[in-house]
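Undergrad: next one to model:
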Amino acid sequence: MNRRERLEKLRSLMEREGIDYFVIPTSDPHMSEYVLDRYKSRVYMTGFTGSAGFVVVTQNEALLWADGRYHVQAEKQIEGSDFKLMKWGLEGVDFYDEWLKKNVKPGETVGFNGEITPYSMYQKLVKKLGDKTNFKFEKDLIGEFWEDRPPLPSGKAFILDEEYTGENPTKRLGIIREKMEEKGATHLFLATLDDIAYTLNIRGRDDLYTPIVVSYLLIDSHNVTLFVDENKIDVSVKGYLQKNGVKIAPYESVNDELVALDKNDACYISGDKINALQYKLISENTKVIDEMLPTTMMKAIKNDTEVENERLAHIIDGAAVSRYLCWIKANAGKIELNEFEAEEKLHEIRAEHESFISESFKTISAYKSNAAMAHYSASNENNSEIKAEGLYLVDSGGQYYEGTTDITRTVTLGNPTAEEIRDYTLTLKGHINLFLTKFLNGTCGCHLDVMARSAMWKEGIDFKHGTGHGVGYCLGVHEGPMSISKAIINVPLQPGMVISNEPGIYREGKHGIRIENLVTVTEYKTTQFGQFFGFMNLTLCPYERELIDVSLLSDEELEYINEYHKKVFENTQSHMKTEEEKAWLKKATAEIKR
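TA: Below is the predicted model of the structure:
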């Protein structure tokens, strides 16, 4: 069945159901960052494989919205289909919800698959379109004709025990139940896979980059039920869960349990962490308490065991990236090498360590002008040859039993220009300035964002992405609720939070520079004016000394670089495996003088 035939099938079913506009989001029942293959409806209908986008289908139009990262890719991938690309982000192009507002007439019906649509997205549409619009979302229309639809993943679950997490599920469930009691909730429902993994100390192999187990979790004052494919759960995992009061039920039985909730019950859920269909099933039968889930902050604030293990993970990972940078600087221009082959080499080096599970996201291996695209992705089919000149940016991370890493380094492969050196130094100044900042308890990331930008702003330069995102513990590389960005997110930074520090400068057609460390928030001092916090570096890998203009650095900044490099050398030198690597690390971390 080709794309035209799929559209015809969908339109026929829309007519049967009385749906005038059908919306296809990029999501799955668990609101996963990386959508499970079984639920990639947008990809199935359009052929567009980018990580974000929306589709609206009517009887006469088929529209695909993609942002600026994907305009070229989307245009190419929908070529020959009946889909029209809406270049979201360009002047005069309405976003899909605004387009619906202008086109949907009173009394018309908007449809979507409620199983994969976040409830929060549905609520925004209701607010945008008003109460004269009808909504239908109980059926999976595309599923009715999806041939050879991928099954749910079948990876085995494993236990990440207290040696790594510092707490057992019984303790975490106890804290959750205390929060439930405070809110007057009889039940709490988790659909997001990282929250479930965190709560139960389970991890799995159901996603390429995040070690999760596809499941749901329902908690009440006496029972905990994990809805999961039992084939994923071996005897040892089942025994561990039972010991912590968790019983197993079939994955597909979850909605029956939600429907069975009593009118006297009160279910604690979060509208942005549940799909529209399940929210409806719960709210039709019982009272809903819709607030941030307790697990959101619990997993964001790492305990002492987790922070210590994260430190170990970053020694392992920093050493791997250092070995890789040694290799690429030695081989660029001497062997045939493209961005994708370089990316595979980095995987090979990381995978040598016994604690390595997987990458934490698709590596960005970007040479010269490709690095100016902040989310560039090389592939076996689409890549550039790497030569002994220009800048090379690598943004990558790993999942280890000891934690999750995310690091970006930009290096010169030969003959750096004055502009490249200046841009790198300005980026490094912002990176250092943010790290050295001390801040009062109650400070949010949005208050600190300017610290990473001020040196650039003096030169009339800025970057369009956020400065920092939260990172999970052997879980999602992007974790909320905190961030460091221009966006007003009122979540104070607290000790134990792990967050990235990643300013950058991007010049289209020339180069892209980004420097990223993960840091953890730490206590600094308490005075008569209050409690103050600071940051501790987790990432341990040299900066690119050949791109640093010392004349642009303050004494404090230069001192920081030398102290950081000393720490990198002391912690990672024993992980270098050849004399060449040892010599490279020693040179890369040697004292920089004026």
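Undergrad: from here on, contacts and neighbour counts on C-alpha atoms
TA: Will do.
Undergrad: the nearest residue to residue 184 once chain neighbours are set aside - how many residues pack around it?
TA: Spatially, and ignoring its direct neighbours in sequence, residue 184 is nearest to residue 266 (7.1 Å; CA to CA, 6 or more residues apart in numbering). Residue 266 sits with 22 neighbouring residues when counted by other CA atoms under 10 Å.
Undergrad: from residue 291, how far out is residue 266?
TA: 13 Å (CA to CA, to the nearest Å).
Undergrad: remind me, longest helix of the protein?
TA: Across the chain, the longest stretch assigned as helix under DSSP state H is helix 304-331.
Undergrad: quick one: the helices in the stretch 51-200 of the chain?
TA: 71-77, 96-103, 119-129, 162-165, 169-183, 193-200 (DSSP state H, counting those that start in this stretch).
Undergrad: which of the ones you listed sits closest to residue 565?
TA: Evaluated over these, closeness to residue 565 peaks at helix 162-165, with 27.6 Å, by CA to CA.
Undergrad: how about this one, so we can line them up?
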Amino acid sequence: MHDTDINAGQAAIDRALPAGPSSVHADRMDHLRGELARRALDGFIIPLTDEHMSEYVGDYAQRLAYMTGFTGSAGTAVVLRDKAAIFVDGRYTLQVEDQVDHTLFERCHMEAYPLDSWIIDNASAKARIGYDPTLCTPDWVQKVGKTLRDASLRFETVDDNPVDTIWHDRPAPSLAPAIAHDDDFAGISAAAKRDDIASLLKNKKADCAVLTMLDSVAWAFNIRGRDVPHTPVTHAFGLLNADGTAILFIDERKIDTDLRTHLGNSVRIEPRERFYETLTQLGGAGKRVLVDPAVANAKVVSTLENSGAVIVEDRDPCSLPKARKNATEQTGTRNAHIRDGAALTEFLAWLDTAIEDGAAVEGRLDELGLVDRLWDFRQKRNHVADSSFDTISGSGPNGAVIHYRVTEETNRKLQMGDLYLLDSGAQYLDGTTDVTRTIPVGQPTQAMQTHFTLVLKGHIQLALTRFPMGTSGQALDGIARRPLWQAGLDYDHGTGHGVGSFLGVHEGPQRIAKFGTDIPLEEGMILSNEPGYYKTGAYGIRIENLILVQRSEKEEERPMLFFETLTLVPIDRRLIRIDLLSDAETDWVNQYHDRVRTLITPHVEDSARAWLEHATAPLPART
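TA: From the prediction side, this is the model:
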């Protein structure tokens, strides 16, 4: 069921954040600079995250959006006394131009002109630059701090965030109830998970482990929540002990009798605000505490260090077990993808019929309306809880904005000759989905077909790849890009991100990207396969399926892995140039469509079955 309560707060922020030049943001900048002057600070850094270092955050933590108007999922701003800048990656270079007033903020690509370099170039001599230690990792603090200090600048923590001081109508943190995630969906009980982690802690000679990432807390305790839009997590910290017991730091108003029973006697519940106090007590007791400095915020680490705790630096102990989906989770995600594929198929059949009936010519189809219509088809399915992210519904030039988010102001009507890019997903109790399809509105041009087919070739080549155990996603990224590279093209985003099981649609540590991670892909990991092409001002193309890493049963010299494709949605044949596909690639499309048709047909309404039959027909032979 769509969670209108979660979205209401963000919608309110969005209404208060008009795109482009804004006197609202100019006033906020004036107030922030006044607050910085009161604190004798010359600048302040504003990242887009929360104290859990989350990618997607609750309304109360949307400080970057409040100050700048930028609503993407990754970015950082810095405000000096007389200048300011915002830093985004390649996914958001177009969006930041549309949303952020250039007279207030210089708009920078974070790799081409990094934040610390910009500060050095623009801050006055010996300037005092402030940062919130709950919103950054210790590694980031060390790196940026050294760079700024080498340039004779001062880098200083703040006890309370100055943005919060001036944000008088700041939303309160969510009080949505935390709920138990049934073992029938989780596959492994929370007690068994914590016992496994307890064994790991003993091997590491650690007394306990601190959990700060929301999805790790959700996984370790088998709980879910509604505190973050589209991501079923609850705001909490966790402490796992080497004897299998644990502490859950959470607002007790979010806990009911059923959840207390689910958590059991081995879990102690403490108020969330007691978290840092408890860390101090660990130090006083001389405890050895496992912490992941790559994901914990800097205040967690400094609190432990200052209290005398012995820090055992290691990866979040939930990270890899969470990424390796167990047999129950694998079965669940397959079932979720069948239901999701049926919903997408009914939507695409409806859309094609509407276009054929003249809806695009008459201006009756628009991006926002299509988001709602797709949700109508999805919400009829069993176990559906929410969408897994804000649907990217981009027609024509809006499709070229990689992480486009349609609003009332940007909403565009579909026009004949457009390409329509639809990137969407859903949260089911048994799995998380994420799928992108590109649809022609009327007759596509040859250039559109060529670009689409190059993207498709890369998608297929990655889907067909077999690789030895121990291979990281970074080593595979170029496989999906090669057809585009051969044509002098590329895309400014990763090829694949990890995906959770009724958890985050973006999950680490697995990733397929140019500058990814050296973590090897392992059996049971779920990732996306999503190469794309974006022609600024014209159209965007992306083809995304989710894939599951499986181990080959063949007897070979080395143990090998391969990808099982999970997503079951037709790929638009009208955009495929048959002459550009190899025989193996043609076979892949035909076999994929045969599997889609077989698995999805029993689950769609009669009105969509004829469309599905046609959409999955074999590709015509090359002439």
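Undergrad: about what we covered before: just name the most buried of the helices of the stretch 51-200 of the first structure.
TA: helix 193-200 (a mean of 24; mean count of other CA atoms under 10 Å).
Undergrad: which residues of the second structure does that one align to?
TA: The aligned range for helix 193-200 of the first structure in the second structure is 214-221, by TM-score structural alignment.
Undergrad: next, the mean deviation of that stretch compared to the first structure.
TA: Compared with the first structure after fitting, stretch 214-221 of the second structure has a mean deviation of 0.6 Å; criterion: mean CA distance after the TM-score superposition for the first structure.
Undergrad: other residues contacting that stretch?
TA: With CA atoms under 8 Å, 6 or more residues apart in numbering as the test, stretch 214-221 of the second structure has contacts from 52, 54, 190-191, 193-194, 211, 223-224, 233-238, 263, 318-319, 322, 503-504.
Undergrad: rerun at 7 Å
TA: Outside stretch 214-221 of the second structure, the residues that touch it by CA atoms under 7 Å, 6 or more residues apart in numbering are 52, 190, 193-194, 211, 224, 233-238, 318-319, 322, 503-504.
Undergrad: mind listing what's buried in the longest helix of the first structure?
TA: Of the residues in helix 304-331 of the first structure, 305-307, 309-329, 331 count as buried by neighbour count, 16 or more other CA atoms under 10 Å.
Undergrad: packing partners of it?
TA: helix 162-165, helix 339-350, strand 403-404, helix 555-572, helix 579-588 (3 or more CA pairs under 7 Å, 6 or more residues apart in numbering; DSSP states H and E).
Undergrad: mean deviation, the third one versus the second structure?
TA: Going back to what we said before, that points to strand 403-404 of the first structure. Superposed on the second structure, strand 403-404 of the first structure shows a mean distance to its aligned partners of 0.5 Å (mean CA distance after the TM-score superposition for the first structure).
Undergrad: what range does that strand cover in the second structure?
TA: So strand 403-404 of the first structure sits over residues 431-432 in the second structure, by TM-score structural alignment.
Undergrad: ok, the aligned partner of residue 115 of the first structure in the second structure - contacts?
TA: Here residue 115 of the first structure is matched to residue 134 in the second structure, going by TM-score structural alignment. Contact analysis of residue 134 of the second structure by CA under 7 Å, 6+ apart lists 51, 297, 298, 299.
Undergrad: tell me the most packed of those residues, by neighbour count.
TA: residue 297 (26 neighbours).
Undergrad: measure the aligned residue in the first structure for residue 241 of the second structure to residue 274 of the first structure for me?
TA: Structural alignment (TM-score structural alignment) places residue 241 of the second structure against residue 220 in the first structure. Distance of residue 220 of the first structure to residue 274 of the first structure, computed by CA to CA: 18 Å.
Undergrad: neighbour count for those two, which is higher?
TA: Legend: neighbour count by other CA under 10 Å for residue 220 of the first structure and residue 274, higher for residue 274 (23 against 18).
Undergrad: quick check: the more buried one vs residue 332 of the first structure, distance?
TA: 47 Å.
Undergrad: mind listing what the residue nearest to residue 184 of the first structure touches?
TA: Residue 266 of the first structure neighbours (CA under 7 Å, 6+ apart): 185, 186, 187, 286, 287, 288, 289.
Undergrad: which of those fall in strands?
TA: With strands taken from DSSP state E, the overlap with these comprises 187, 287, 288, 289.
Undergrad: export those residues as TSV, with columns for distance to residue 385 of the first structure.
TA: What follows is those, written out as TSV (distance: CA to CA, whole Å):
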residue	distance to residue 385 of the first structure
187	56
287	59
288	55
289	54
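Undergrad: so what does residue 473 of the second structure match up with in the first structure?
TA: By TM-score structural alignment, residue 473 of the second structure lines up with residue 445.
Undergrad: what's the burial count for the residue lying closest to that match once chain neighbours are set aside?
TA: Excluding the flanking residues, the one nearest residue 445 of the first structure by CA to CA, 6+ apart is residue 484, at 4.0 Å. Residues near residue 484 of the first structure, counting by other CA under 10 Å, number 25.
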